[in-house]
Every structure is written in structure tokens, then in C-alpha cells.
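Chemist: Quick check, what structure comes out for this input:
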Amino acid sequence: MTRLQALAPGKVNLCLYLGERRDDGLHELVSLVQAVELADEIVLEPAPPGARSDEAICAGVEGPNLAVTALAAYRAATGWDPPPQRLSIDKRIPVAAGMGGGSSDAAAALRLAAQAAGTPDDPRLDGIAPELGADVVSLLRPGLVLMTGAGEQVSPVTAMEPFAVLVIIVPERLSTAEVYREADRLGLSRTHVELHAMRREIESALRGDAKLPLELLHNDLEPAARSLCPDIDAALQAAGAAGAQRALVSGSGPTVFGVFPGLDPAVDFGALEGYPGARLLAPLTS
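Modeler: As a prediction, this is how the structure comes out:
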């Protein structure tokens, strides 16, 4: 097999509405997930001689890697059975930051495995991705999607009017599971009726001229993330001071982003002196 490469884009949640916990322990969600140009770089190639299983090389990330789990899932679902493979991951997306880096790596691993198997448009990927996690599904075909269910249902959304996102990296890590537990403790979930109403509002706002619905940009998990990581508060204030029309936490945090409508947004980087890694990113289209 030849050496194959792919990008694994990060994401921001333009909105995230949290529903009640289901019988399987997962929460119902309604979220607009936007892939952005900040991306990890993934290489798939045969593992060195002597390797007994698939492996991942990813500097700075320890423990089991979801991208290797994705390869195992693809093998099990399809019968693809080459010798052990190596995934080399050049991390650009911060870890445990609410930008879906690990999930996007897994989605890219699925795309690479399908390409290596000679079926780059393999429809079975849609069945494999939900087994790996909600963000894997939304990043399987990076762009703008409406995510529902517990994240396993995604619908592509037509590109909206131009906008950019200012990403501010908060130098902490948050466990997604811990943030959801804190959300439960704080009673942040919406009823089924409320969640369904929010979905209808979003779908209605995305029809017609597809303007960015600023009034709907909201994250129900934000109070939980802020409770666990108070440094988020200053980052939100900095995004607003830099000129963002909306500033919110991405996913389970702690990354903060600001929304700037238009093709050539004016960003006051002087307001971001405490955040040297802050950068303006373009959204990706499918």
C-alpha cells in the first residue's frame, strides 16, 4: 500500500442545545457544527516490520488513540485486512479543547482506510462513525452540518453568508464527560419539547438567504464549562473586546471563539495580548 495523507479539520459549535439524557446515557443534542481550516495532518502507511497491530504516532498525546480504534472498526465492518498500519498524526488542533481534534483524526482515519481499500466513497463509513462518537459523524465530511439525536444524525447545511471565527485557546483541558456531568448537576438540559422547538427555529433561520443566525448562537454547555474552568470568562471578554458580534465556548470547551460576519472582518488583536495563539479562521464548506 502507498503512503496516504489527509487533513483532519477542527470544528466549532456555532450553537449547541442540550436535551435530556436518553436511556443509553447520552444526551439529545441540536447543534450547528462548523469545520474550520485549523487541521491536524494524518498519514497512513504500513507499520514497520515486526509490528503486530495498527499503531498511532502522535507527539504529546498519550494513551489509546481514537484514530486507531477507527481503523479497527473499519477492519471489522468491511473485512479489510492489510498488514498492520501506522497512523502518524501531526497535531495542530489543541487536545481536550472542544474543537473535536481526536474525533476528526478518527474521521480522517476512516476516510484513509476506505481510500486504501479502494473504496473512497464507501457508504459503510456512515454506519461505522456513530460507534466512535458524535463528533466523528459530524466531521466525516467536514463542512457545516446540523447535528441531532445524540450526534449520530447529521444533515449538510448550505453555506451561509461569509463569516470568520476568532479562536482563542484557553491553556487548560476539559474532559467532555466531566462537562456533561456538571451540566447535569446544574440542571442545564432542555425538555424534549423545548429542544424540538430550537431545532425548528434553527432550520427556519437557515432557509432563504442563509444569513448567520446570530441570535441563535448559544451553547447550553457553556455554564458547565465555565464552572469547571473559570479562565474561560476572561477569554470570552477578550473575544468581545476584539470586536466579535458573538463570543461563546466551543463544544465542551475550554476553547472560546468569536464570530465575525463578512469577508474582511476587523479584529482588534490588541485586545488579545494575553492570548498569543489567538487566530482568525475561515469556515470550511463541504
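Chemist: When you work out contacts or count neighbours from here on, use the C-alpha atoms and nothing else.
Modeler: Fine.
Chemist: so what's the spatially most central residue of the chain up against?
Modeler: Nearest to the mean C-alpha position of the chain, counting by C-alpha atoms, centre = their mean, stands residue 100 at 3.2 Å. Neighbouring residues of residue 100 by C-alpha atoms under 8 Å, 6 or more residues apart in numbering: 10, 11, 135.
Chemist: Buried only: go through those for me.
Modeler: Buried residues within those, defined by neighbour count using 16 or more other C-alpha atoms under 10 Å: 10, 11, 135.
Chemist: if we can go back for a sec, what's the closest of the contacts of residue 100 to residue 35?
Modeler: Distance to residue 35, by C-alpha to C-alpha, is smallest for residue 11 among those, at 4.2 Å.
Chemist: Can you say which helix or strand has that closest one in it?
Modeler: Per DSSP states H and E, residue 11 falls inside strand 4-21.
Chemist: buried residues in that strand?
Modeler: Neighbour-count burial for strand 4-21 flags 5-21 (criterion: 16+ other C-alpha under 10 Å).
Chemist: Please state the offset of it from the chain centre?
Modeler: Between the centre of strand 4-21 and the centre of its chain there are 2 Å (C-alpha atoms, centre = their mean, to the nearest Å).
Chemist: Report all helices and strands that that strand contacts.
Modeler: strand 27-46, helix 101-116, helix 192-205 (3 or more C-alpha pairs under 8 Å, 6 or more residues apart in numbering; DSSP states H and E).
Chemist: Report how many residues lie close to residue 53.
Modeler: By other C-alpha atoms under 10 Å, the residues close to residue 53 number 12.
Chemist: Looks like it contacts residue 84 (just checking).
Modeler: Yes - using C-alpha atoms under 8 Å, residue 53 makes contact with residue 84 at a distance of 4.9 Å.
Chemist: Quick check: residue 147 is in a strand.
Modeler: Yes - checked against DSSP: H, G, I helix; E, B strand; the rest coil, residue 147 lies within a strand.
Chemist: Could you tell me which residues make contact with the residue found closest to it once you drop the neighbours it is linked to in the chain?
Modeler: Nearest residue to residue 147, sequence neighbours excluded (C-alpha to C-alpha, 6 or more residues apart in numbering): residue 154, at 4.5 Å. When contacts are counted by C-alpha under 8 Å, 6+ apart, residue 154 touches 137, 138, 145, 146, 147, 148.
Chemist: By neighbour count, which of those wins?
Modeler: Per-residue neighbour counts (other C-alpha under 10 Å) across those peak at residue 138, which has 33 neighbours.
Chemist: Before we compare anything, build this one as well:
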Amino acid sequence: MTESETYVSVTVRVPAKVNVQLSVGPARPDGYHDLANVFLAVGLYDEITVTPADTLRVTCAGPDAAQVPLDRGNLAARAAIALAERHGREPAVHIHIDKDIPVAGGMAGGSADGAGALLACDALWGTGASRDELLALCADLGSDVPFSLIGGAALGTGRGEKLTELAVTGTFHWVFAMAPRGLSTPAVFREFDRLGADADIPDPVASQAVLDALASGDPGALAVAVSNDLQPAALSLFPELADTLAAGRAAGALTALVSGSGPTTAFLAGDADSATVIASVLRASGTSASVRTAEGPVPGATVV
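Modeler: Presented below is the predicted three-dimensional model:
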């Protein structure tokens, strides 16, 4: 957006993600891990609204809103500060987050808020940032933030921030079971390191079977190919997730896995009707706090 400030406010809608492959390499000297991370954006959304203000302020409403930090450590606030500093201005903006992506759920809710705030502030302030500039700022904010900006499907390498967009045919139907509490991503990676302390962990590579399944739009092929190297660590820290995974499989899911670092669990369905049935059975099972259906891929951060 190149014109100067013409908006009273700007709202950006940003999707959640599920990892259909998350391969994790050994810990690097900087504490991060190299990844082969295949993201798929799915239709659960946060909406970020930015409005001019006297000073930077963050508010939040929606499920789990009480768990969202409202200080300058919030990724949305950090995004506004980063863009403002780059363009020599004050981050004087009120950021309001309408939250519908689970908090600390392994679906990149915080990253979505960072990407959404960055795009919204760019439009509000008329800074005219290029896509490459926005992606570089996203990468500085966090490993998953660049994907929240672009959406669709992509392979993330490095620590997940270096993206290659992927071709996808058709739509994949998912059911997500939200856990009654969150999991810290750093804690899950620490547990991954602990569990693999004596193992020879290979460098991560993208699964050709996953890429082919996405390109062909075949949910059966994708179900066989999905993987998440963080799942054992998430289950170690949150053993009850095994009951949720079992309930979804019993309900007819083609596959069941922990989404990213968890604790949200993801279930791939053969079609929309099957997803409705799986969601109903999961709700009745009492193994999760709430259950949602969503489709993917969907676009990334979008001004609405």
C-alpha cells in the first residue's frame, strides 16, 4: 500500500496452519533446529484490527483471550514496532486481536497475529513495504511468521522461515481437537532434545510423498505420508493427547497427528461429510475441550 494514511482502521484476516510434515534436525549451536516443515494454511482465523492511537496498545477478545499477552512482547506489538522502526516513525497504534486460533496450540496463532499486524500497519501507515521486506521482517519475528503472511502451502527450511511455495490440487478437510491447556513450543523442543539425546538424528529433508500427495489432492496418499517429529515429545509432556488421537482414528479419520508442537490434534478426513462425522464423535468422546472443522489450503494474511 503506497498511498499515505487514508484509513481510519485496517483489519487483516490471518489463517491457522497445520504441519503435514515436521522433520526436525539436531540442535544447532544457536539453539534452533533445522527443519523440513510442510505448512498448510487452514480456515481458522484471527482478525487483527489496527487504529491510530496516542501510544502502542494491544487488546484481545475471543476464546483463550485471557492467555494472550498484551504487552510489547506480543508478536503483533513486536511487528508494529519493527515496521515503525524501519520507517522512522512511532508505533502509535491500537492493535485489537479477535482470536479464534487456539492459544499455545501448535497452529501458529501468535505468528498469525504478528503477520497480520505487520500487513495491517503497512496499509494503515502507507509504508509501501515490498513482499520481500515484509517477509524479512516476519522472519525476524519468528520461524512461523513468514508462512502466516503467504498462506497456501509451503515448505519451510532453515528454522522454518525460508519458504518455497508448493502446488496443491483441490481441498483437504480437517478436524481439529483443542486441548484444555497449552504447550510451550520451546518446552516441546527441549523434550525432543532430551528424548533424542543418545540418537543419531539425521538432517531433515522434505518428503516427496507429502509433496506429491498435496500436488495430486489425494487425501489418502497424504494420510499415509504425514509425519511430525515433535509428536513423541508433545505426548511425553501431555500424555492425554493419546486418547484424543485414538478417538479420532476410531471415528474414521484417515490419519491423526499432533499439530506442530501441540497440543492441538489434527485429523484428516476423506471429505466434508466425513469431517462432520469425525467432529461429532470427537465432541462426544470428551477427550478435548472443543472441536472444529476447517479446510485447506487457504490464502495467508489478507486485508478485509
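Chemist: Now the TM-score, please.
Modeler: Put the two chains on top of each other and the TM-score (TM-score structural alignment, normalised by the length of the first structure) is 0.89; 277 aligned residues with a C-alpha RMSD of 2.1 Å.
Chemist: hmm, back to that, would you indicate which residues of the helix or strand containing the residue nearest to residue 147 of the first structure are buried?
Modeler: Here residue 154 of the first structure is covered by strand 153-156, with elements defined by DSSP H and E. Under the neighbour-count criterion of 16+ other C-alpha under 10 Å, strand 153-156 of the first structure has 153, 154, 156 buried.
Chemist: I'd like to know which of these is nearest to residue 190 of the first structure.
Modeler: Of all those, residue 190 of the first structure sits closest to residue 153, with 18.7 Å by C-alpha to C-alpha.
Chemist: Apart from its chain neighbours, what residue comes closest to that closest one?
Modeler: Once flanking residues are discounted, residue 153 of the first structure sits nearest to residue 147: 5.7 Å by C-alpha to C-alpha, 6+ apart.
Chemist: which residues are in contact with stretch 193-204 of the first structure?
Modeler: Applying C-alpha under 8 Å, 6+ apart, the set of residues contacting stretch 193-204 of the first structure is 17, 18, 19, 29, 30, 213, 216.
Chemist: What's the match for residue 102 of the second structure in the first structure?
Modeler: Using TM-score structural alignment as the criterion, residue 102 of the second structure maps onto residue 94 of the first structure.
Chemist: now the helices for the second structure?
Modeler: Using DSSP state H, the helices of the second structure run over 75-86, 109-125, 131-141, 145-150, 185-195, 208-216, 219-225, 231-237, 241-250, 272-285.
Chemist: that older thread, the match of residue 102 of the second structure: neighbouring residues, count only.
Modeler: The tally of other residues near residue 94 of the first structure (other C-alpha under 10 Å) stands at 21.
Chemist: Check residue 218 of the second structure too.
Modeler: Counted by other C-alpha under 10 Å, the residues lying close to residue 218 of the second structure total 17.
Chemist: Aligned counterpart of it in the first structure, please.
Modeler: Aligned partner of residue 218 of the second structure by TM-score structural alignment: residue 211.
Chemist: show me the residues around its match that make contact.
Modeler: Counting by C-alpha under 8 Å, 6+ apart, residue 211 of the first structure touches 160, 161, 205.
Chemist: shouldn't the last one be in contact with residue 213?
Modeler: Yes - counting by C-alpha under 8 Å, residue 213 is a contact partner of residue 205 of the first structure at 6.3 Å.
Chemist: how about residue 57 of the second structure, what's its match in the first structure?
Modeler: Taking TM-score structural alignment, residue 57 of the second structure has residue 55 as its aligned residue in the first structure.
Chemist: ok, that match to residue 232 of the first structure distance?
Modeler: From residue 55 of the first structure across to residue 232 of the first structure, the span is 35 Å (C-alpha to C-alpha, to the nearest Å).
Chemist: which of these two has more neighbours?
Modeler: The neighbour count for residue 55 of the first structure versus residue 232, taken as other C-alpha under 10 Å, is higher for residue 232 (25 against 20).
Chemist: that older thread, turn the buried ones among the contacts of residue 100 of the first structure into JSON lines, including distance to residue 198 of the first structure.
Modeler: Shown next, in JSON lines, are these (distance: C-alpha to C-alpha, whole Å):
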{"residue": "10", "distance to residue 198 of the first structure": "25"}
{"residue": "11", "distance to residue 198 of the first structure": "21"}
{"residue": "135", "distance to residue 198 of the first structure": "20"}
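Chemist: Pick out whichever of those residues sits closest to residue 165 of the first structure.
Modeler: Set against residue 165 of the first structure, the nearest of those by C-alpha to C-alpha is residue 11 (10.4 Å).
Chemist: Tell me who's in contact with the counterpart of the closest one in the second structure.
Modeler: By TM-score structural alignment, residue 11 of the first structure lines up with residue 17 in the second structure. By C-alpha under 8 Å, 6+ apart, residue 17 of the second structure lies in contact with 39, 40, 41, 42, 107, 108, 148.
Chemist: try 10 Å
Modeler: With contact taken as C-alpha atoms under 10 Å, 6 or more residues apart in numbering, residue 17 of the second structure is in contact with 38-45, 101, 106-109, 111-112, 144, 147-148, 151-153, 259-260, 296-298, 300.
Chemist: I'd like to know how far whatever residue of the first structure lines up with residue 294 of the second structure sits from residue 65 of the first structure.
Modeler: Using TM-score structural alignment as the criterion, residue 294 of the second structure maps onto residue 281 of the first structure. For residue 281 of the first structure, the distance to residue 65 of the first structure equals 26 Å [C-alpha to C-alpha].
Chemist: for residue 279 of the first structure, same thing?
Modeler: Computed as C-alpha to C-alpha, the residue 279 of the first structure to residue 65 of the first structure distance reads 27 Å.
Chemist: again, but for residue 196 of the first structure
Modeler: 34 Å.
Chemist: And for residue 123 of the first structure?
Modeler: Residue 123 of the first structure is 24 Å from residue 65 of the first structure, by C-alpha to C-alpha.
Chemist: neighbour count winner among those two?
Modeler: Legend: neighbour count by other C-alpha under 10 Å for residue 123 of the first structure and residue 65, higher for residue 65 (18 against 10).
Chemist: Spit out the contact partners of the closest residue to that one other than its chain neighbours.
Modeler: Nearest residue to residue 65 of the first structure in three dimensions, chain neighbours excluded: residue 56, at 6.9 Å (C-alpha to C-alpha, 6+ apart). Neighbouring residues of residue 56 of the first structure by C-alpha under 10 Å, 6+ apart: 42-44, 47, 64-69, 85-89.
Chemist: Stretch 254-273 of the first structure: which residues count as buried?
Modeler: Those would be 254, 255, 256, 257, 258, 259, 260, 261, 265, 267, 269, 272, for stretch 254-273 of the first structure by 16+ other C-alpha under 10 Å.
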